[in-house]
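Colleague: Turn this into a model:
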Amino acid sequence: MIWKREVTLEALNAMGAGNMVGLLDIRFERIGEDTLEASMPVDGRTKQPFGLLHGGASVVLAESLGSVAGYLCTQGEQRVVGIEVNANHVRSAREGRVTGVCKALHTGSRHQVWQIDIYDQQRRLCCSSRLTTAVL
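Modeller: Reported below is the predicted structural model:
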């Protein structure tokens, strides 16, 4: 297990109240040994004008997952902040929920690198994203 903080899904989901995570209905759904998963609806809040999942919404899901995962890998008063994020959009989604799966590529004492892959309901890859965080 890579996590240094003990947390429940209920506590993670409560963190979304009153901010973008809650506004977009991002829900943390699974804490694995070395992965964190969350889902987001493909609806009016997250679609672009042509009816497809907005790339920016995918990045919000990715950065939310990576930032929370990064925080879970710290201790005490340490915090993490995102310093770079990128995303490759490889398939569109038009409906349902997409699920992000976040896995550490590097968890150092000063920075972390997270891989976040986002899948549609048929488990087809829609977006591959990478987030780098600084540990403060």
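Colleague: going forward, measure contacts between C-alpha atoms and count neighbours the same way
Modeller: OK.
Colleague: Centre of the chain to stretch 98-106, how far?
Modeller: How far stretch 98-106 lies from its chain's middle: 7 Å, per C-alpha atoms, centre = their mean, to the nearest Å.
Colleague: likewise stretch 96-114?
Modeller: Stretch 96-114 sits 7 Å away from the centroid of its parent chain (C-alpha atoms, centre = their mean).
Colleague: Tell me the span between the first and last residue of it.
Modeller: Stretch 96-114 has an end-to-end distance of 25 Å (criterion: C-alpha to C-alpha, to the nearest Å).
Colleague: Flag every buried residue along that stretch.
Modeller: 97-104, 107, 111-114 (16 or more other C-alpha atoms under 10 Å).
Colleague: Now go through those and say which are in strands.
Modeller: Among these, the residues falling in strands (DSSP state E) are 97-104, 107, 111-114.
Colleague: Now tabulate the buried residues of stretch 96-114 in a markdown table and tack on distance to Leu36.
Modeller: Formatted as a markdown table, the buried residues of stretch 96-114 follow (distance: C-alpha to C-alpha, whole Å):
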| residue | distance to Leu36 |
| --- | --- |
| Arg97 | 16 |
| Val98 | 14 |
| Thr99 | 10 |
| Gly100 | 8 |
| Val101 | 6 |
| Cys102 | 5 |
| Lys103 | 7 |
| Ala104 | 10 |
| Thr107 | 14 |
| His111 | 18 |
| Gln112 | 15 |
| Val113 | 14 |
| Trp114 | 11 |
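Colleague: this one as well, want them side by side:
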Amino acid sequence: MKYSKAQVLAIANKASKNTLMETLEIEVVDYGEDFLVSRMPVTPRVHQPDGVLHGGATAALAESVGSFASHIFLDSENLMIRGLEITANHLKSISSGYVYAKATFLHKGRTTQLLDIRVTDDDDNLISLCKLSTISLPKKK
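Modeller: This is a model prediction of the structure:
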């Protein structure tokens, strides 16, 4: 069955209910043939004590969008996807607005995947650059 873009986004966001993604207000907002984009509001809820975006919240956003991308672009009906490692280079501070995380594959192997995740602000300034490696394993029947 072919789903519209709006249907795919609704399904992805429904899967976030009662998870960390809902707690951080992360939502999937766009996808294409080879990318997925999520966003998260930057509010005091995700600040570190000095009032700027916490790097851990940024890493959670990056891992969420990267994992969603693996689920969408791999055979998640027969495979379970798990994160193996995430790295994050935080380049700029932000204290309000939204951050957007765009995940694209650098490597889409049968067992392991490597995703590049660029986190930007409302003005498309680069906030963080992240890499996520995932593993896909057969689901137990």
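Colleague: just to revisit the earlier point, farthest-separated two in the ones in strands among the buried residues of stretch 96-114 of structure 1?
Modeller: Arg97 and His111 (30.5 Å; C-alpha to C-alpha).
Colleague: Does anything pack onto the longest helix seen in structure 2? Which helices or strands?
Modeller: If you go by DSSP state H, structure 2 has its longest helix at helix 55-73. Here helix 55-73 of structure 2 touches strand 35-41, strand 79-90, strand 98-108, strand 112-121, strand 126-138, going by 3 or more C-alpha pairs under 8 Å, 6 or more residues apart in numbering; DSSP states H and E.
Colleague: Now do the second one against strand 112-121, angle only.
Modeller: In this structure, strand 79-90 of structure 2 runs at an angle of 40 degrees to strand 112-121, with axes from the mean of the first three to the mean of the last three C-alpha atoms, to 10 degrees as the basis.
Colleague: What is the end-to-end distance of stretch 29-47 of structure 2?
Modeller: 22 Å.
Colleague: And for it, what's in contact with it?
Modeller: The contact list for stretch 29-47 of structure 2, computed with C-alpha atoms under 8 Å, 6 or more residues apart in numbering, reads 5, 9, 24-28, 51, 53-54, 57, 61, 65-66, 68-69, 73, 94-105.
Colleague: Flag every buried residue along that stretch.
Modeller: 29, 31, 35-43, 46-47.
Colleague: Alignment lookup: Asn78 of structure 2 to structure 1.
Modeller: Alignment note (TM-score structural alignment): Asn78 of structure 2 maps to Glu77 of structure 1.
Colleague: Could you check how far that match is from Leu136 of structure 1?
Modeller: Look at Glu77 of structure 1 and Leu136 of structure 1: by C-alpha to C-alpha, they are 9 Å apart.
Colleague: check contacts around the closest residue to Gly82 of structure 1 other than its chain neighbours.
Modeller: Nearest non-adjacent residue to Gly82 of structure 1, counting by C-alpha to C-alpha, 6 or more residues apart in numbering: Thr133, 4.3 Å away. Thr133 of structure 1 makes contacts with 67, 70, 80-84, 111-113, as judged by C-alpha under 8 Å, 6+ apart.
Colleague: tell me the two of the residues you listed that are most distant?
Modeller: Using C-alpha to C-alpha, the contacts of Thr133 of structure 1 reach their maximum pairwise distance at Gly70 and Glu84, which is 13.4 Å.
Colleague: When these two are compared, which one has more neighbours?
Modeller: Set Gly70 of structure 1 next to Glu84 and count neighbours by other C-alpha atoms under 10 Å: Gly70 wins out with 27 against 12.
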